[in-house]
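Peer 1: fold the following for me, if possible:
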Amino acid sequence: MDVSPLVWTLTILGILGLLAFDYFFHVRRAHVPQLREAAIWSSVYVGLALLFGVGTLIFGGGAMGSEYFAGYVTEKALSVDNLFVFLIIMTSFRVPREDQQKVLLFGIMFSLVARTGFILLGSALINTFAWVFYLFGLVLLITAGNMLRPQTEEAHSAQNVVVRLSRRLFRTTDNYDGDKLFTVQNGRRVMTPMLLVMVAIAGTDLMFALDSIPAIFGLTQNVFVVFTATAFSLLGLRQLYFLLDGLLDRLIYLSFGLAAILGFIGVKLVLHALHENNVPFINDGEHVEVAEISTGLSLTVILAVLVVTVLASLLSTRGRTQTAMANARRDAIAYLDSEYTSDPVERERIYRRLIESRDHIVKLGPKAKQIVKNEPELLELCGRAALSHDAALASGRHPDDSVLGPDPTPLQGPRRQG
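Peer 2: Okay, here's the model as predicted:
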């Protein structure tokens, strides 16, 4: 179905309007989003995406609507996986909690621009060279294989080539100055870590697009559907980051599910390439009679794989343990970092979650304890955060407990259970 220029214009203006609304009403004033705020606005953006899909079904037909929903679900799942890498980057750069929203919104805007460019390029290649389907399918199969490898935080280091080059060529400082990109230090204009973390996010997102765009082209070649499904999957990603805060590490099997989905779409692309084949050394340039996978079947497989992997992650003992470990380490480091947040309520939230995570680790059974690495060091870090919390209470520097509720049970010093 051809989409009129008017529909294209209205759609683009609507997306830009949502981004502008997000900035002026939420991000411009630095603050820490609370769970309720994140939940409400995540629901709003998901609701808008679903309404747009219903409109696509009504005005574009069943095939176009199914392609949109399949593309949206796939891109949204890939975006959630990307949030884990964003978390690592912002943790390594010690981005203040209040300013993380601005970094995320910049990442979303850059991603939308970059992926639009990739979409236009991909569409031009597909319309010109049928063999591009083979290339896209191979890219997805390789990506699926790479996702099955064990991933560590070191594998997603924020200190990528662009950041290291920026530090070498330009004057930089290790200290933030609010959300400013540049500041004056000792009478000289220097680059703040805020600009560097944005560069790291942008560079990482370019890598994400290399598997994201071929994946959705494997589900539909309609440029309007590809663009809108990608755009709506990115809108609301900032709110989703804060909504899933503390749960991202819990989705330990998500990468396996995404690998299965990308592998499935890769096979679908190869089958389509064989059907459309004009490569001389394959079947003498003639198309190959193969069964093609329908969009309806693709959507069913994608949803089924995601449901199974998410439920398996949430019910897994390993998932709960790894989440507790990651939360305890990050929360202890954040609590001990005086520059992480100036919001007393946020500091108390971090401390209380630290208590829950630490208690979970201490109460682990022998089998689950085998998952925990460097337990003495981790509990020692928790103990230091507890001492800092107690010192803050004793000096009267802690937030008003009448607002926060009763005092949480203090952490004990590090110890091991048998």
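
Peer 1: can we go C-alpha only for contacts and neighbour counts from here?
Peer 2: Noted.

Peer 1: ok, Glu153 touching Leu87?
Peer 2: No: between Glu153 and Leu87 there is no contact, the gap being 9.9 Å when judged by CA atoms under 8 Å.

Peer 1: more neighbours: which of the two?
Peer 2: More neighbours sit around Leu87 than around the other of Glu153 and Leu87, counting by other CA atoms under 10 Å; the figures are 18 against 13.

Peer 1: mind listing what's buried along the one helix or strand that one maps to?
Peer 2: Under DSSP states H and E, the secondary-structure element containing Leu87 is helix 62-92. Residues of helix 62-92 classed as buried under the neighbour-count rule (16 or more other CA atoms under 10 Å) are 64-81, 83-91.

Peer 1: count the residues that sit near the nearest residue to His272 once chain neighbours are set aside.
Peer 2: Leaving aside its sequence neighbours, His272 sits nearest to Glu292 (CA to CA, 6 or more residues apart in numbering; 6.3 Å). Residues within reach of Glu292, counting by other CA under 10 Å, total 15.

Peer 1: could you do Tyr23 as well?
Peer 2: When counting by other CA under 10 Å, one arrives at 16 neighbours for Tyr23.

Peer 1: how about this one, so we can line them up?
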Amino acid sequence: MTVPAWLWFATIGGLVAIILADLFLVDHKPHAVTVPEATRWVLFYVALAMVFGAGLWLFAGGTYAGEFFAGYITEYSLSVDNLFVFVIIMATFKVPAIHQHRVLLIGIVIALIMRGIFIAIGAAAIARFSWVFYVFAAVLIYTAVNLARQGTAHDEEYTENRVLRLLRRMVPVTEDYHGAKSFVKIDGKRWATPMIIVMLAIGSTDLLFALDSIPAIFGLTQEAYLVFTANAFALMGLRQLYFLLGGLLERLIYLSYGLAILLAFIGVKLVLHALHENSLPFINGGRPVPVPEVDIVVSLSVIVGVLIITTIASLIKARRGLPARTDADRPGARASEGRG
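Peer 2: You can find the predicted model right below:
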């Protein structure tokens, strides 16, 4: 797939325009995001992804469109698991409800920039070394095993990473929020606010999730443009999904098992592709191994099928065994008061 420079610039420019428009709407009238509003935004971003995929189908062909959709659905699904951590971060830092949308937007922009760097490095490595597929496959299978062991359990506490601890040593942090400001001056001294801390927490935490999600999408397509756009669409719609899902997150009790199956499947797919492209001298004398490869139609079918079965099974189990949640349990309501 040949992607001209102007298309890269146009894509990034369109993404920046959407982010700036979103920021303007948030700053113009900060408010707690409602379920109907979140629903409209989720549908908007999903529709954008569908239109983009249709454009790929029209101008690049069904194969590349299929790879984009498979990557988009996979990234979006893996990102849902991030929401459990985002809920914990919001509660830990007691982010006011009116500022949660802004926090998620900036945090996800930080995550997208870092993922872009990661994608560029991964694409360059794949282009030069075919054995990188084996490494990616090992990462995915290892992560799949850990997810399966995790089962329905999720951590309930958030521990600050090294980036945040370093920032706290470099700049003093206020106890209270100062509106949407990230930095303030108090008695002539510059202070960071919890707002910048939680934004960096969201962005840096997502990078850890990218360590398995990026190899996963490279298992579906080796086109850097498709990898980047699938990540962009998935991340941009993620923050609205945070408000929409609310208490449903804890009802997706089999999500980890579903994601484990997907990662293991893509890991095996990567191994087959690595063997097909083999150049390692100790495997088949450095020649490609004639193994069957999984085409994108099968991949897309498996991804969608596993997610549907996982979701239905989770909701059935939740309905039988979990108590109903109240509006107070929604992420937007959990941290409606600031520190103080």
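
Peer 1: so who does the residue nearest to His272 of the first structure touch?
Peer 2: The contact partners of Glu292 of the first structure, by CA atoms under 8 Å, 6 or more residues apart in numbering, come to 268, 271-272, 275.

Peer 1: output the residues you listed in JSON lines; the columns should cover distance to Thr9 of the first structure and secondary structure.
Peer 2: Rendered in JSON lines, the data for the contacts of Glu292 of the first structure read as follows (distance: CA to CA, whole Å; DSSP: H, G, I helix; E, B strand; the rest coil):
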{"residue": "Lys268", "distance to Thr9 of the first structure": "32", "secondary structure": "helix"}
{"residue": "Leu271", "distance to Thr9 of the first structure": "34", "secondary structure": "helix"}
{"residue": "His272", "distance to Thr9 of the first structure": "31", "secondary structure": "helix"}
{"residue": "His275", "distance to Thr9 of the first structure": "34", "secondary structure": "helix"}
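
Peer 1: farthest pair in those?
Peer 2: Of all pairs drawn from the contacts of Glu292 of the first structure, the one with the longest distance (CA to CA) is Lys268 and His275, at 10.6 Å.

Peer 1: neighbour count winner among those two?
Peer 2: Residue environment comparison for Lys268 of the first structure versus His275 gives the larger neighbour count to Lys268, 22 against 16, counting by other CA under 10 Å.

Peer 1: what separates the closest residue to the more buried one other than its chain neighbours from Ile361 of the first structure, distance-wise?
Peer 2: What sits nearest to Lys268 of the first structure in space, not counting adjacent residues and going by CA to CA, 6+ apart, is Ile293, at 6.1 Å. When distance is defined by CA to CA, to the nearest Å, Ile293 of the first structure is 46 Å away from Ile361 of the first structure.

Peer 1: of the two, who's got more company?
Peer 2: Between Ile293 of the first structure and Ile361, Ile361 has the larger neighbour count (other CA under 10 Å), namely 24 against 16.

Peer 1: trace that one over to the second structure, please.
Peer 2: The alignment leaves Ile361 of the first structure without a partner in the second structure, by TM-score structural alignment.

Peer 1: please tell me how far Val103 of the first structure sits from His275 of the first structure.
Peer 2: Using CA to CA, Val103 of the first structure is found at 44 Å from His275 of the first structure.

Peer 1: can you tell me the centre-most residue of the second structure?
Peer 2: The residue lying closest to the centre of the second structure (CA atoms, centre = their mean) is Ser79, at 3.5 Å.

Peer 1: skip the chain neighbours and tell me the closest residue to that residue.
Peer 2: Leu238 (7.0 Å).

Peer 1: for that neighbour, what is the enclosing helix or strand?
Peer 2: Using DSSP H and E, Leu238 of the second structure falls within helix 224-245.

Peer 1: again with Ser212 of the first structure
Peer 2: Take DSSP H and E as the rule and Ser212 of the first structure turns out to sit in helix 193-217.

Peer 1: so that helix aligns onto which residues of the second structure?
Peer 2: Under TM-score structural alignment, helix 193-217 of the first structure corresponds to residues 194-218 of the second structure.

Peer 1: check which residues of that stretch are buried.
Peer 2: With burial defined by 16+ other CA under 10 Å, the residues of stretch 194-218 of the second structure counted as buried are 194-207, 210-218.

Peer 1: could you report the neighbour count for the residue nearest to Leu196 of the first structure when sequence neighbours are not counted?
Peer 2: With sequence-adjacent residues excluded and distances taken as CA to CA, 6+ apart, Leu196 of the first structure is closest to Val163, at 6.1 Å. Using other CA under 10 Å, the number of residues around Val163 of the first structure comes to 19.

Peer 1: aligned against the second structure, show me the partner of Val163 of the first structure.
Peer 2: When the second structure is aligned by TM-score structural alignment, the residue opposite Val163 of the first structure is Leu164.

Peer 1: its match: which element?
Peer 2: Using DSSP H and E, the secondary-structure element containing Leu164 of the second structure is helix 162-170.
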